[in-house]
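**Student:** Any chance you could fold what I've pasted below:
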Amino acid sequence: MNGAESQHDVVVVGGGLAGCEAAYQLAQRGLRVRLVEMKPHKRTPAQTSDRMAELVCSNSLRGAALSNAVGLLKEELRRVGSLALRCADETSVPAGGALAVDRERFAEAMTREIEAHPRITVEHREVTEIPAERPVILATGPLTSDALAASLAAAVGAEHLAYYDAIAPIVSADSIDWSRVWKQSRYGKGGAVRGDRAAQREQTAQPDRAAQPEDAAERRDDAEAGDEAYVNCPFDEAQYKAFVQALVASDKVEARAFEEVRYFEGCLPCEVMAARGEQTLAFGPMKPVGLTDPRTGRRPYAVLQLRPEDEAATAYNLVGFQTRMKYAEQLRVFRMVPGLEEAEFLRMGSVHRNTFVDAPALLGPAMELRAMPGVHLAGQISGVEGYVESAAAGFVCAILLAQQLRNESLRPPPPTTALGGILTHLGRKQPTYQPSNITWAHIAPLDPAHGKLRKRARYEVMAERALRDLDAWWAAG
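**Tutor:** Have a look, this model is predicted:
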C-alpha cells in the first residue's frame, strides 16, 4: 500500500453486521482499519437507510434461550465483546424469549461506534473489484454488486451461487382493526389481551420463523422459551382456504431470464409455502397451537401473527410472510387477513438476491481465499445465514486475521462452541453448498459418556460445555 492507504493495516469492504464487527474487533486489537461502505452514494434494492448495520429483513435476532443454538451464539458473542450484541442489547425491544431490536436505534448505535473509533477510517464509495490492498476482508453481504461478484468469481475460478431472499410487509398499528384481533402468548404464558393501545405497548414478540430450527425439539424449545404476546389475526377454515388460494393465484414478481431463483428454506416467500400444499402454512407460520381466541374460547383454524417493529409498537411485521407478490397483489391479498382489511402498509414485501461462495471449496482455515492469499470473506457472502451468524462470522474472521498479522499460530474458537460451529459450517463439504443458520449439528457432539439424554437436556449440557470451553479459549488469548 502507498500514500493514504499505507496508514491502514487492513481494508474491510462492507458496512453491514459482518463488516462492522470485523472492523471493530481489528481496531480493538490495535490495528488501523479502513472500512469502505458504498452508502450513501449507492444503496441495494433492500436498503432504505444510509446508516451502517441496517437490518433489512426483520428486527428479530431470534431465540435467546441457551437451549437454542442461536441463543448460545449470542451469549458467546456477549462474552467475547461483540459490538453487534452490545448494541443489540442496548436497543432491544420486548420480545419474550427472543432478542429483537429497534432497528433504527440499533443502526444508529452501530454507526456511531464505528465512526467514533480512533483506529477506524470510513470511506464512502462503491467497490467494483477486489481491492489490490492486502489484507482485505470482503463483507459485502447478500447483495454484493454484480461487478464485485464477477471479480470474485473470476479470481477463484468457481461460479458463485445466488438465490432470492424475501422481506415481509409492515403495517401501521393505527390501521389494525383491534376488535378482530387479540394478543396472547403461546402455551398460556402471559395470558390473552384484547387490543387496546396501552396494553399494545406493553406486549412482546416471538422469534421470527426465519430462524428455522433444525428439528422439532428445537422448534418446541423456541415456542416454550417465549412466543410472547404477538397480535393474533384468526382465520376460520373457509377464510384460511380462500387466503391460501389467493396467495397461490397472485401475480408475482418474476426473476429475470438470466437469474436462477434459489430460495433459502428458512425464509421462504409465503406464496411458495402455500403452493407446496393447502396445509403448509397452517403447520408453519400460521399454526394456531397454544392460542385461544378470547371471543370464542376456542383455538382458531389458523392464525397470522404480527410482531412489533419498534419499541413504541407503532408498526407491526407480518411474521413469516415474506413475499414476492407484486405490490397491488399484496394490498389485495393481505387485506383478506382478519383485522387487516383497511391496513396501511408502511413497507411492502419484496425479494432480493443473496450472493455467496462455495466456502468449503474456496476458503482456508482463516476464512481466506485459497486462490488469493490475503483476501478474506466474512458474513453472508461466505454462506452463513442470519443477523447473528453474520456478526459472528465477522468476529471470527477478524480474530483469525489478527492472529495472522501477529505471526501467531491460528487459534480458532473450539469446535464445541457455537462460534466454532460457524467455521464448521464453512468447512463442511456438501453436494451443493447452501447457507445456514447456526444449528446444534454444527457443534461437536457430546462424549458418549454423558449417556442418552433427551434433546433439550442434551442441548443444555452442550451449551454449558460451550461456555466453559469458550471462557478457557478467550482467557488464553
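**Student:** drop to CA atoms for contacts and neighbour counts, all remaining ones
**Tutor:** Fine.
**Student:** So for stretch 291-299, what gets flagged as buried?
**Tutor:** The neighbour-count check on stretch 291-299 (16 or more other CA atoms under 10 Å) flags 291-293, 299 as buried.
**Student:** which residues of the stretch 151-300 of the chain fall in helices?
**Tutor:** Here the stretch 151-300 of the chain has its helices, by DSSP state H, counting those that start in this stretch, at 197-202, 216-224, 237-249, 270-275.
**Student:** ok, back up a step: tell me which of the buried residues of stretch 291-299 fall in strands.
**Tutor:** Counted as lying in strands by DSSP state E, out of the buried residues of stretch 291-299, is not a single one.
**Student:** Out of these, which is nearest to Thr355?
**Tutor:** For the buried residues of stretch 291-299, the residue nearest Thr355 by CA to CA is Leu291; the value is 38.2 Å.
**Student:** Do I have it right that the closest one meets Arg186?
**Tutor:** Yes: with contact defined as CA atoms under 8 Å, Leu291 counts as touching Arg186 (5.6 Å).
**Student:** Output the buried residues of stretch 291-299 in TSV, with distance to Leu55 appended to each entry.
**Tutor:** Putting these into TSV (distance: CA to CA, whole Å) gives the following:
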residue	distance to Leu55
Leu291	29
Thr292	32
Asp293	33
Arg299	34
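**Student:** My guess is Arg34 contacts Gly15. True?
**Tutor:** No: using CA under 8 Å, Arg34 is not in contact with Gly15; the gap is 10.8 Å.
**Student:** Mind checking which of these two has more residues around it?
**Tutor:** Neighbours per residue, other CA atoms under 10 Å: of Arg34 and Gly15, the larger number sits with Gly15, 28 against 22.
**Student:** buried set for stretch 277-290?
**Tutor:** Quick answer for stretch 277-290 (16+ other CA under 10 Å): 278-282, 285-289.
**Student:** Can you convert the helices of the stretch 151-300 of the chain into a markdown table and add a column each for mean neighbour count and distance to Ala154?
**Tutor:** A markdown table is the format used below for the helices of the stretch 151-300 of the chain (neighbours: other CA atoms under 10 Å; distance: least, CA to CA, whole Å):
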| stretch | mean neighbour count | distance to Ala154 |
| --- | --- | --- |
| helix 197-202 | 14 | 51 |
| helix 216-224 | 17 | 40 |
| helix 237-249 | 17 | 39 |
| helix 270-275 | 20 | 33 |
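**Student:** this one next, for a side-by-side:
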Amino acid sequence: MEKLHIIGGGMAGSEAAWQAAEAGVPVVLHEMRPSVGTFAHRTGDFAEMVCSNSFRSDDDERNAVGLLHWEMQAAGGLIMEMARHHRLPAGGALAVDRDAFSASVTERLRAHPMISFDPGEIRALPEDGHWIIATGPLTSGALAEAIRAETGADSLAFFDAIAPIVYAESVDMSVAWRQSRYDKGETEEEQKAYLNCPMTREQYEAFIDALLAAEKTEFHEGETAGYFDGCLPIEVMAERGRETLRFGPMKPVGLTNEHDPETKAYAVVQLRRDNALGTLYNIVGFQTKMKYGAQTAVFKLIPGLENASFARLGGIHRNTFINSPTLLDGRMRLKSRPNIRFAGQITGVEGYVESAAMGLLAGRMAAAEIKGQDLPPPPADTAMGALITHITGGAEAKTFQPMNVNFGLFPPIDAKGGRRGRKDRYKAYTDRAKDAFTEWLG
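**Tutor:** Take a look at the predicted model:
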C-alpha cells in the first residue's frame, strides 16, 4: 500500500496521522522541530500547545466548539482523547496540562506500528505521492515561499499573540481568590478553577494608562497583516476604548470577592491553571505584544500580582494561511496538485480544536483515497461539515479570514411555525448535527 506523508506534527498533523494509521494506511510524519525551531514552540513534541491551554467550551448541547469536541470523540480522535485524559478544572471549559498532553500525544504516535518518522524540514512541494501539509501558522519560510510560488498569489496572514504564564506561588492569595465565573462546574474543584484578582476603578484606570504607554513590539516596514479578532492583544483592545477590557477579559460579573464580599470589583483579572500540579497559571485573555520589560512592569500593577514571577512572558507572531476557497477542492486537495492536501490552521480555520478537526478529515480522506475509495465530507449541518464547507467554497474568497466554528456557519434551523429561543435553537443545531455525524461515520 502507498504511504501517506504528513508535513507538520501540530494538532492537525498529529490527528491526521492517527486517523490514517488507524485506517490501516502507513504514515510517514515529517516534523522539523526541534532541529529547526519557531518563535513560539519550546519542544520537539507533537501537538505542542503554544498559546492557550484551553480547548474552549465543552458544552456539546448548546455550543458549536463543544459540538466539535463531541464529533471528534465520536470519530476516535486522538487529540480529544488525550485532552480529556489530561484535563484540568476550568469551569465549563476543556483545559489541559499542556506538557503532559503533548507528551502523551507524542507517546501514542511513536508507539503506533503504522507510523514512522522522518525528522527535518521539508522546503519544497512534493512532486508525487500522497501528502498532507499541516504546517500550521508558523510554516517555515522556504515551504511558505514554495506554496506562494505554486498558488500564484501571496499567502494571507494575520498576527497571533500569546498570553503570559505566572508561577502560582508568587500570586498573593490574601488579595486573589479562587472562583469560576458564576460558580460554574459540577464539583467544588471546577467551581474554584480560576484565580481572580480584583481592581478598583482607580487601579483599572492606572493599569490602562500604563498599558497604553508601554513599549510594544513594532512590525517590519511594509507589514500589512491584521489581527485575528478572537486573539487580540490586550493593548489593541484598550486602544479601541478604555472600557473595552472591562467588558472583555476583565469583566467583573459572576464573581464575589471572598476577602470583601460586600464590595463589587470594578474589573477582575482571571488566571487559569496551566498544569496538573497547579504550579502554573496563565492570565486569561492577556495576549500581548508588549516588550518583555514592559510586560513585567505593567502586569505587576494588577492587585495580587505585585510580586509575580513569570514562567513565560507573552509575545506575538505572524501566522500564515492560504485562501482555501480558491485553492482547495471539496476533499481539501490543492486544485493545481491534487496529490497534496492541506489541513489545520493553514487552511484558514482558527483554534486548536478546529485545526485538529480539519486534520481528522484530511487524514480520513487521504486514507480512503489510498485504499481506492472516496470519502465525502460530513454534511454541512455537522460542525466538521460546516467548517470544511466554509473553507472550501462557502466563504467569500475576496474577504476570506480565519474563522472559529460557530452556528453562523450552519444551515439555518427550521423554526416549524414559531420562533425558538436561543438556547432551544442551539440545542436543535447540536441534535441535528449529532444525528447527521453519526450517520456519516456509519
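**Student:** what about the helices of the stretch 151-300 of structure 1, which gets the closest to Glu389 of structure 1?
**Tutor:** Of all these, it is helix 216-224 that lies closest to Glu389 of structure 1, at 17.5 Å by CA to CA.
**Student:** How far away from the center of its chain is that closest one?
**Tutor:** Centroid displacement of helix 216-224 of structure 1 relative to its chain, using CA atoms, centre = their mean, to the nearest Å, is 18 Å.
**Student:** From the contact counts, what lies against it?
**Tutor:** helix 455-475 (3 or more CA pairs under 8 Å, 6 or more residues apart in numbering; DSSP states H and E).
**Student:** So which bits of stretch 267-287 of structure 2 are buried?
**Tutor:** Result for stretch 267-287 of structure 2 [16+ other CA under 10 Å]: buried residues 267-276, 280-287.
**Student:** now stretch 113-127 of structure 2
**Tutor:** 114-116, 119, 121-122, 125.
**Student:** What of stretch 211-227 of structure 2?
**Tutor:** 211-212, 214, 216, 227.
**Student:** With stretch 413-426 of structure 2 instead?
**Tutor:** For stretch 413-426 of structure 2, a neighbour-count test (16+ other CA under 10 Å) marks 425-426 as buried.
**Student:** Now do the contacts for the counterpart of Leu301 of structure 2 in structure 1.
**Tutor:** In structure 1, the residue matched to Leu301 of structure 2 (TM-score structural alignment) is Met336. By CA atoms under 8 Å, 6 or more residues apart in numbering, the contact list for Met336 of structure 1 reads Phe243.
**Student:** Check which helix or strand Met336 of structure 1 maps to.
**Tutor:** Element membership for Met336 of structure 1 (DSSP states H and E) is empty, with no helix or strand holding it.
**Student:** if you go through the stretch 301-450 of structure 1 in chain order, where are the strands?
**Tutor:** Taking DSSP state E, counting those that start in this stretch as the test, the strands found in the stretch 301-450 of structure 1 are 302-308, 315-318, 345-347, 350-356, 375-377.
**Student:** export the ones you listed to TSV and tack on distance to Ala98 of structure 1?
**Tutor:** Shown next, in TSV, are the strands of the stretch 301-450 of structure 1 (distance: least, CA to CA, whole Å):
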stretch	distance to Ala98 of structure 1
strand 302-308	12
strand 315-318	15
strand 345-347	23
strand 350-356	24
strand 375-377	28
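**Student:** Please name whichever of those is nearest to Arg456 of structure 1.
**Tutor:** In terms of CA to CA, the element of these nearest to Arg456 of structure 1 is strand 302-308, at 26.1 Å.
**Student:** sorry, back to before: between the helices of the stretch 151-300 of structure 1, which gets nearest to Ala472 of structure 1?
**Tutor:** Using CA to CA, the helices of the stretch 151-300 of structure 1 put helix 216-224 closest to Ala472 of structure 1, at 27.3 Å.
**Student:** in structure 1, what residues pair with stretch 65-83 of structure 2?
**Tutor:** The aligned range for stretch 65-83 of structure 2 is 70-88, by TM-score structural alignment.
**Student:** what's the offset of the matching stretch from the middle of its chain?
**Tutor:** On CA atoms, centre = their mean, the centre of stretch 70-88 of structure 1 falls 14 Å from the chain's centre.
**Student:** how about His352 of structure 1, what's its partner in structure 2?
**Tutor:** Using TM-score structural alignment, the equivalent of His352 of structure 1 in structure 2 is His317.
**Student:** now swap in Val11 of structure 1 and tell me
**Tutor:** Under TM-score structural alignment, Val11 of structure 1 pairs with His5 in structure 2.
**Student:** separation between its match and Ile133 of structure 2?
**Tutor:** Using CA to CA, to the nearest Å, one gets 9 Å for the distance from His5 of structure 2 to Ile133 of structure 2.
**Student:** which neighbours do those two share?
**Tutor:** With CA under 8 Å, 6+ apart, His5 of structure 2 and Ile133 have no common neighbours.
**Student:** hmm, back to that, was I right about the match of His352 of structure 1 contacting Ala157?
**Tutor:** No: the pair His317 of structure 2 / Ala157 is not scored as a contact, 10.4 Å apart, by CA under 8 Å.
**Student:** between the two, who's got more neighbours?
**Tutor:** Neighbours per residue, other CA under 10 Å: of His317 of structure 2 and Ala157, the larger number sits with Ala157, 23 against 17.
**Student:** Please report the distance of that one from Thr256 of structure 2.
**Tutor:** Ala157 of structure 2 is 41 Å from Thr256 of structure 2, by CA to CA.
**Student:** Which residue comes closest to the aligned partner of Ala47 of structure 2 in structure 1 once chain neighbours are left out?
**Tutor:** Under the alignment (TM-score structural alignment), Ala47 of structure 2 pairs with Ala53 in structure 1. What sits nearest to Ala53 of structure 1 in space, not counting adjacent residues and going by CA to CA, 6 or more residues apart in numbering, is Gly16, at 4.2 Å.
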